[in-house]
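Chemist: Sequence and predicted structure, then a few things I'm wondering about:
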Amino acid sequence: MTSTLGIAVIGTGKMGSDHVRRIGRTVGGARVVAVADPDGDRVKEVAGALDGVSAHTDPAAAMAAPGVGAVLVASPGPAHEETILQALERELPVLCEKPMTPDTAGALRVMEAEQRLGRRLVQVGFMRRYDAEYERLKELLDAGSLGRPLFLHCRHRNVASPPFFTSDMLITDSVVHEVDAARWLLGQEITAVSVLSPAATSAAPEGLRDPRLVLLETSGGAIVDVEIFVNCGVGYEVRCEAVGEAGSARIGDGHAMVVRSAGRWGGEIVQDFTVRFADAYDRQLRRWVAAAARGRTAGPGAWDGYAAAAVSEAGLRAGRDGVRVAVELVDRPALYR
């Protein structure tokens, strides 16, 4: 490996373009050498803003470009599996934005391919694990400072949903973050899912069942409740409170600068996830680059992507049928223990 890791970025939409910017400006030891997107005009625009970057409409061609030593996947979820499998064929480390795959069948195929290689090369972009507040909460829970955990109370709110957002995506694209965070914070698997739906907010597009309350049961006997509200109209807010037998701790209150003037006080609520978790994305990418440069991965992997997909599938059924749905997982392969 050279001292600078060459990265092929697959997908140049909002997330992909943000990662291209991040690699160029805030992450050392790496550079973008190829980008791919079905939108030929957009990919040429992104590549044209950088020196020595080739533009492609085919992900495989981008991965085959000279100097590519790792792959960052930021394309839509249904395209992830094929791209990851192509990267594994080339034995390239992969950082894939969530979801790793939209379903468990695809996730199992990814794990099978990785097991044939005999080493872990896939990392899933669950960036909350790199957020300073989440890391501190994880430390408290691991140290037993709060006693045995009983509840996680989670709130996940967006200003407004994009035009393409569906009711299913509330689970598969939004709550999936809380699914992974809960598994990681508690060190437990999710064993069952229930979904409750109040009357839809008048701010939601027709047909979108927003907000929803998702209840997750864990293998250690804890309960996780997630309020997902993607058209709250106020700001982007992510909070988590852990309640244990010996105390509680809450993160995500967003206490930054508070202004007191003209008989009032107040502050700013961020409007976008790329602002709220900017530092977490930076830290995630730096650590991935450092590991990928050694042909390794050091974050949430294919098993985590599979487990999240399994919980999401159960959540979709729970939401549609109005029943509690058990989460069924395959035995954890030795590679992921």
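Modeler: Happy to help now that I have it. Just so you know, these numbers come straight off a predicted model, no measurement behind them.
Chemist: going forward, measure contacts between C-alpha atoms and count neighbours the same way
Modeler: Fine.
Chemist: Tell me where the stretch 151-300 of the chain has strands.
Modeler: Applying DSSP state E, counting those that start in this stretch to the stretch 151-300 of the chain gives strands spanning 190-196, 212-218, 223-229, 237-244, 247-251, 259-261, 264-266.
Chemist: Mean neighbour count added to the ones you listed, as CSV?
Modeler: Formatted as CSV, the strands of the stretch 151-300 of the chain follow (neighbours: other Cα atoms under 10 Å):
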stretch, mean neighbour count
strand 190-196, 22
strand 212-218, 21
strand 223-229, 22
strand 237-244, 20
strand 247-251, 16
strand 259-261, 10
strand 264-266, 9
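Chemist: Out of those strands, which is closest to residue 331?
Modeler: Closest approach to residue 331 among the strands of the stretch 151-300 of the chain (Cα to Cα): strand 190-196, 13.7 Å.
Chemist: Show me what that closest one is packed against.
Modeler: Taking 3 or more Cα pairs under 8 Å, 6 or more residues apart in numbering; DSSP states H and E as contact, the helices and strands that strand 190-196 lies on are strand 212-218, helix 302-321, strand 325-326.
Chemist: Please compare the first structure with the one that follows:
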Amino acid sequence: MTTHGTLGVAVIGVGTMGADHVRRINDVISGARVAAVADIDGDRAKALAETIEGCAAYADPAAAMASPEVDAVLIASPGPAHEEALLTAFEHDLPVLCEKPLTPDAASALRVLEAEQRLGRRRVQLGFMRRFDAEYLRLKKVLDEGRLGRPLLLHCRHRNASVPPYFTDAMLINDSVVHEVDCTRWLLGQEITAVTVLRPAPSSDSPEHLGDPQLVIFETDGGALVDVEIFATCGFGYQVQTEAVCERGTARIGEGHGMLTCAAGRWGGEITRDYVERFEDAYDREVQGWVDATRRGEVIGPSVWDGYAAAAVCEAGVTAQTTGRRTTVELAERPAFYT
């Protein structure tokens, strides 16, 4: 792909996240166009494709990836479908931006990791969008510079106003805390070695089947401790906050102190409604970065190894959640391919 060509992208899965990426590629970023959309709901894919000039609709992701108009793939289908889509993309030697999770479990993620290594070069950027968020990038820079000394603790809060009725305890780890898993590994440059999950009395507003909130604790191979409050039904909005406690100071992001208003004897600001609103700019940066790197023939951002490591930590987290015991993370040796 030359730096002057327009990247033809196939978007696989056009539910909420996929449709938002279609909008992003079509209306926001530069250097790419939506050449194809694919969804198990063929009518949904067709309806979306009809709104985009030159876009073809498919019910089969493999058929979309085989199109000569497609230069790269953005996978936004449900996690259980990712392995097959990734392996198909590898068969066509297509660059991929894959929404998290890489796959739903460590064993399938390891298969994808081995398949990418057989290609002999990285093909996948994984969609952990917080790495592209301005606040997280600033925190990463502060920690890497070392002005505050060695990080000792991370305090993380992850709150949603509500979740769908099908949301389960395991999804608190696999769908929500997985972001803190990746941020911990990225911010600290350390692997997570053990997970403990503590459960307070559930909120009276939490669905009966959901033990919400929970406190998740990570231990790392660098000696840091990380606590994550996951509160999926807080009711008042969407909040993601992180504080790094270091040897010579602290750094905190996510306070949401943008515009403050003063009126009628009160002062205050706003809390975002959901992740799409809070991380809109990060998603824009992520997809633009992927397009730019792909046109240069490069791969940036989180790798398949990062996806595998996150899956392994989440498996330990779900075990800790169900047993109530501290659970060690079983992680394969990191290949030199990903260093």
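Modeler: That came through fine. Given the structure is predicted, the values throughout are model-derived calculations rather than measurements.
Chemist: TM value for the aligned chains?
Modeler: The TM-score (TM-score structural alignment, normalised by the length of structure 1) is 0.99; 337 aligned residues with a Cα RMSD of 0.9 Å.
Chemist: Let's have the strands of the stretch 151-300 of structure 1 in a markdown table, adding distance to residue 13 of structure 1.
Modeler: Putting those into a markdown table (distance: least, Cα to Cα, whole Å) gives the following:
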| stretch | distance to residue 13 of structure 1 |
| --- | --- |
| strand 190-196 | 31 |
| strand 212-218 | 27 |
| strand 223-229 | 23 |
| strand 237-244 | 23 |
| strand 247-251 | 30 |
| strand 259-261 | 36 |
| strand 264-266 | 34 |
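Chemist: mind checking how far the residue positioned nearest the centre of structure 2 is from residue 174 of structure 2?
Modeler: Centroid-nearest residue in structure 2, with Cα atoms, centre = their mean: residue 128, separated by 3.0 Å. As judged by Cα to Cα, to the nearest Å, residue 128 of structure 2 and residue 174 of structure 2 stand 13 Å apart.
Chemist: do you know which of the helices and strands packed on strand 190-196 of structure 1 lies nearest residue 49 of structure 1?
Modeler: helix 302-321 (32.5 Å).
Chemist: equivalent range in structure 2 for that closest one?
Modeler: Mapped onto structure 2 using TM-score structural alignment, helix 302-321 of structure 1 covers residues 304-323.
Chemist: tell me the average deviation of the matching stretch from structure 1 after fitting.
Modeler: Taken against structure 1, stretch 304-323 of structure 2 registers an average deviation of 0.3 Å after superposition, with mean Cα distance after the TM-score superposition for structure 1.
Chemist: List the buried residues for stretch 278-294 of structure 2?
Modeler: Judged by neighbour count (16 or more other Cα atoms under 10 Å), stretch 278-294 of structure 2 contains these buried residues: 278-279, 282-294.
Chemist: Rebuild the helices and strands packed on strand 190-196 of structure 1 as JSON lines, extending it with distance to residue 72 of structure 1.
Modeler: Shown next, in JSON lines, are those (distance: least, Cα to Cα, whole Å):
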{"stretch": "strand 212-218", "distance to residue 72 of structure 1": "30"}
{"stretch": "helix 302-321", "distance to residue 72 of structure 1": "15"}
{"stretch": "strand 325-326", "distance to residue 72 of structure 1": "33"}
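Chemist: so of the ones you listed, which one's packed in deepest?
Modeler: A comparison of these by mean neighbour count, using mean count of other Cα atoms under 10 Å, puts helix 302-321 on top with a mean of 23.
Chemist: can you give me the offset of that helix from its chain's centre?
Modeler: 14 Å (Cα atoms, centre = their mean, to the nearest Å).
Chemist: and that helix, what other elements does it pack with?
Modeler: Applying 3+ Cα pairs under 8 Å, 6+ apart, we find helix 302-321 of structure 1 packed against helix 104-117, strand 122-124, helix 176-186, strand 190-196, strand 325-326.
Chemist: so which of the ones you listed gets nearest residue 131 of structure 1?
Modeler: It's helix 176-186; of those, that one is closest to residue 131 of structure 1 (Cα to Cα) at 10.8 Å.
Chemist: what range in structure 2 matches that closest one?
Modeler: Taken onto structure 2 by TM-score structural alignment, helix 176-186 of structure 1 occupies residues 178-188 there.
Chemist: Also stretch 4-19 of structure 1?
Modeler: Against structure 2, stretch 4-19 of structure 1 falls on residues 6-21 (TM-score structural alignment).
Chemist: do stretch 33-43 of structure 1 as well
Modeler: So stretch 33-43 of structure 1 sits over residues 35-45 in structure 2, by TM-score structural alignment.
Chemist: Pull out the buried residues from the matching stretch.
Modeler: 35, 36, 37, 38, 39, 44, 45.
Chemist: right, and the fourth one touches residue 11 too?
Modeler: Yes. Under the criterion of Cα atoms under 8 Å, residue 38 of structure 2 is in contact with residue 11, at a separation of 6.4 Å.
Chemist: After alignment, which residue of structure 2 pairs with residue 146 of structure 1?
Modeler: Aligned partner of residue 146 of structure 1 by TM-score structural alignment: residue 148.
Chemist: what about its match, neighbour count?
Modeler: 17 (other Cα atoms under 10 Å).
Chemist: ok, so what distance separates the residue lying closest to it once chain neighbours are set aside from residue 135 of structure 2?
Modeler: The shortest distance from residue 148 of structure 2 to any non-neighbouring residue, by Cα to Cα, 6 or more residues apart in numbering, is to residue 248 (4.7 Å). Noted for residue 248 of structure 2: a distance of 20 Å to residue 135 of structure 2, by Cα to Cα.
Chemist: Equivalent analysis for residue 320 of structure 2, please.
Modeler: For residue 320 of structure 2, the distance to residue 135 of structure 2 (Cα to Cα) stands at 30 Å.
Chemist: do residue 273 of structure 2 as well
Modeler: Here the criterion is Cα to Cα. By it, residue 273 of structure 2 lies 18 Å from residue 135 of structure 2.
Chemist: Check residue 40 of structure 2 too.
Modeler: Counting by Cα to Cα, the gap from residue 40 of structure 2 to residue 135 of structure 2 is 36 Å.
Chemist: same question, residue 194 of structure 2
Modeler: Residue 194 of structure 2 is 27 Å from residue 135 of structure 2, by Cα to Cα.
Chemist: what's the answer for residue 328 of structure 2, then?
Modeler: Counting by Cα to Cα - residue 328 of structure 2 and residue 135 of structure 2 are separated by 31 Å.
Chemist: What of residue 30 of structure 2?
Modeler: Between residue 30 of structure 2 and residue 135 of structure 2 the computed distance is 23 Å (Cα to Cα).
Chemist: Likewise for residue 52 of structure 2?
Modeler: Relative to residue 135 of structure 2, residue 52 of structure 2 is positioned 33 Å away (Cα to Cα).
Chemist: likewise residue 292 of structure 2?
Modeler: According to Cα to Cα, residue 292 of structure 2 and residue 135 of structure 2 sit 22 Å apart.
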